[in-house]
Each structure stands twice: as structure tokens, then as C-alpha cells.
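>>> no FASTA, just this:
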């Protein structure tokens, strides 16, 4: 028995059109990044699923991907290590939580220390 499709979401976002004048409009708008004083970040230490190695994770960033990656680059340069930025989180390799928190506070962010 075949599944019934109740909505276009059931198709996984794929839609076929026979309209030869159809134009795909991407309505996703860039999310505007609030000022640092309006951001409430959390600084975590994490070593789960990392082979026993520690990483500093900054969570709670609100804004577009370009600003997230720019802040991530500043933090990686500050600490002299690698890391990544995705899903509104910044992951920095190593235990640099205090150093990162001091930097973020100087930049105007509100940072909360989470965990031990």
C-alpha cells in the first residue's frame, strides 16, 4: 500500500512544476546579528565524543553565519588553535574558556560560565 502525501513537506522540499514561466525565489532572509551587548553566550568545556580531548564550546550566538564565522576566527587566532563554527556554536580546540570569556567580555558580550 502506498503512502498518502498530505503536504508538500512530505516530498522533502522537492516540487515539480509544469509552468514554463516558474522562477524559484529563495525567500530566506539573512538573520540580522544583534549587537554584542544583546548577546547572551554560554562558555562550556566539553570532552564527549572527542577522544578524551577537551574543547571549549561557546553556545547561544544569535546572528548570521558570516558574523559567527568572523567571531570564531577571532577566537581561534586569539588562542592559536583550530576549531569550527556551525549551528550557532563555536568550538575551540583545548581548554581556553577563561581566556575566551575575558576576550568576549571586553568585546561587550554577556558570557556565562557553564559547568566545572
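The structure has been received and is ready for your questions. Since we're looking at a predicted model, the values are computed, not measured.
>>> C-alpha from now on. contacts and neighbour counts both.
Will do.
>>> buried stuff in the longest strand seen in the chain?
For the chain, the strand with the greatest residue count under DSSP state E is strand 40-46. Judged by neighbour count using 16 or more other CA atoms under 10 Å, the buried positions of strand 40-46 are 41-46.
>>> same question, stretch 54-71
54-59, 61-63, 65, 68-69, 71.
>>> for stretch 87-99, same thing?
For stretch 87-99, by 16+ other CA under 10 Å, it's 89-97.
>>> and those residues, which of them are in helices?
residue 97 (DSSP state H).
>>> Out of the buried residues of stretch 87-99, which is nearest to residue 77?
Nearest to residue 77 out of the buried residues of stretch 87-99 is residue 92 (CA to CA; 10.2 Å).
>>> and the comparison structure, right after this:
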């Protein structure tokens, strides 16, 4: 007797939750490649992503996803995503997974 059968005996009225459906990937509209830059401001390294030509709300959502994935702070200002730290390699890999063309700008 496995665990599911034991639970059914204890709680006969309980209906197990249905498994969540797999989310469809978000479609991002982008003609030109995104630029991924590295800068130092006040001695601290930052990564900047810009050159996005889609909806601003989608770009804000992308900024939120990047910050959550990397576990770092950042912001969205002047149509740029600013991430604290040098995470160009990780960000470029993530954006390419999402279907973006990404271009590394600068050093």
C-alpha cells in the first residue's frame, strides 16, 4: 500500500490538486539585438541592457525576471535595465534562451 492509498483511506473526501499546466513561453518582439554593456559607476560594476524596441511593460517584466534569476539588485531607468554587478555572461545566456539576439558591447 503506497502513500496515496493511505491518504485516500484517511481523507476520502479530499480531491488532489490538478497539476499546473506548463506555461507558454513569452513572445518577445525585437528587431535589433539587445546591447549588453559593462560599466563602473562610483567604483561599482554594473551591467546595462538596452536597445529594446518593444513594449515598456515587457521590458520591465524582463528586468524583474533577470534580477530574480541572478539574486541581485537593479533598476529600470531611461529604457535601460541596470543590474548590479558584472553578469554579462549569465544575462546573455538567459536572453538567448528567451529568443533574443544579444550583442556584447564594450570590453
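Now that the structure is in, tell me what you want to look at. Every value quoted in this text rests on a predicted model; they were computed, and no experiment measured them.
>>> Report the TM-score for the pair.
The TM-score (TM-score structural alignment, normalised by the length of the second structure) is 0.69; 81 aligned residues with a CA RMSD of 1.6 Å.
>>> picking that back up, in strands only, show me the buried residues of stretch 87-99 of the first structure.
Using DSSP E, the buried residues of stretch 87-99 of the first structure in strands are 89-93.
>>> Return the distance of the aligned partner of residue 63 of the first structure in the second structure relative to residue 73 of the second structure.
Correspondence of residue 63 of the first structure to the second structure, assessed by TM-score structural alignment: residue 54. Counting by CA to CA, to the nearest Å, the gap from residue 54 of the second structure to residue 73 of the second structure is 23 Å.
>>> which position in the first structure aligns with residue 37 of the second structure?
Match for residue 37 of the second structure (TM-score structural alignment): residue 44.
>>> check contacts around that match.
56-59, 97, 113-115 (CA atoms under 8 Å, 6 or more residues apart in numbering).
>>> longest helix anywhere in the second structure?
Max-length helix for the second structure by DSSP H is helix 56-70.
>>> what angle sits between it and strand 80-84?
10 degrees (axes from the mean of the first three to the mean of the last three CA atoms, to 10 degrees).
>>> now for helix 56-70 of the second structure, which elements pack on it?
For helix 56-70 of the second structure, the packing partners by 3 or more CA pairs under 8 Å, 6 or more residues apart in numbering; DSSP states H and E come out as strand 74-77, strand 80-84.
>>> List the buried residues of the first one.
What that stands for is strand 74-77 of the second structure. Neighbour count says strand 74-77 of the second structure has 74, 76 buried, by 16+ other CA under 10 Å.
>>> burial of the closest residue to residue 54 of the first structure other than its chain neighbours, as a residue count?
Using CA to CA, 6 or more residues apart in numbering and skipping residues adjacent in sequence, the residue nearest residue 54 of the first structure is residue 47, 4.6 Å away. Neighbour count for residue 47 of the first structure, taken as other CA atoms under 10 Å: 14.
>>> Before I go, just wanted to say thanks for your time.
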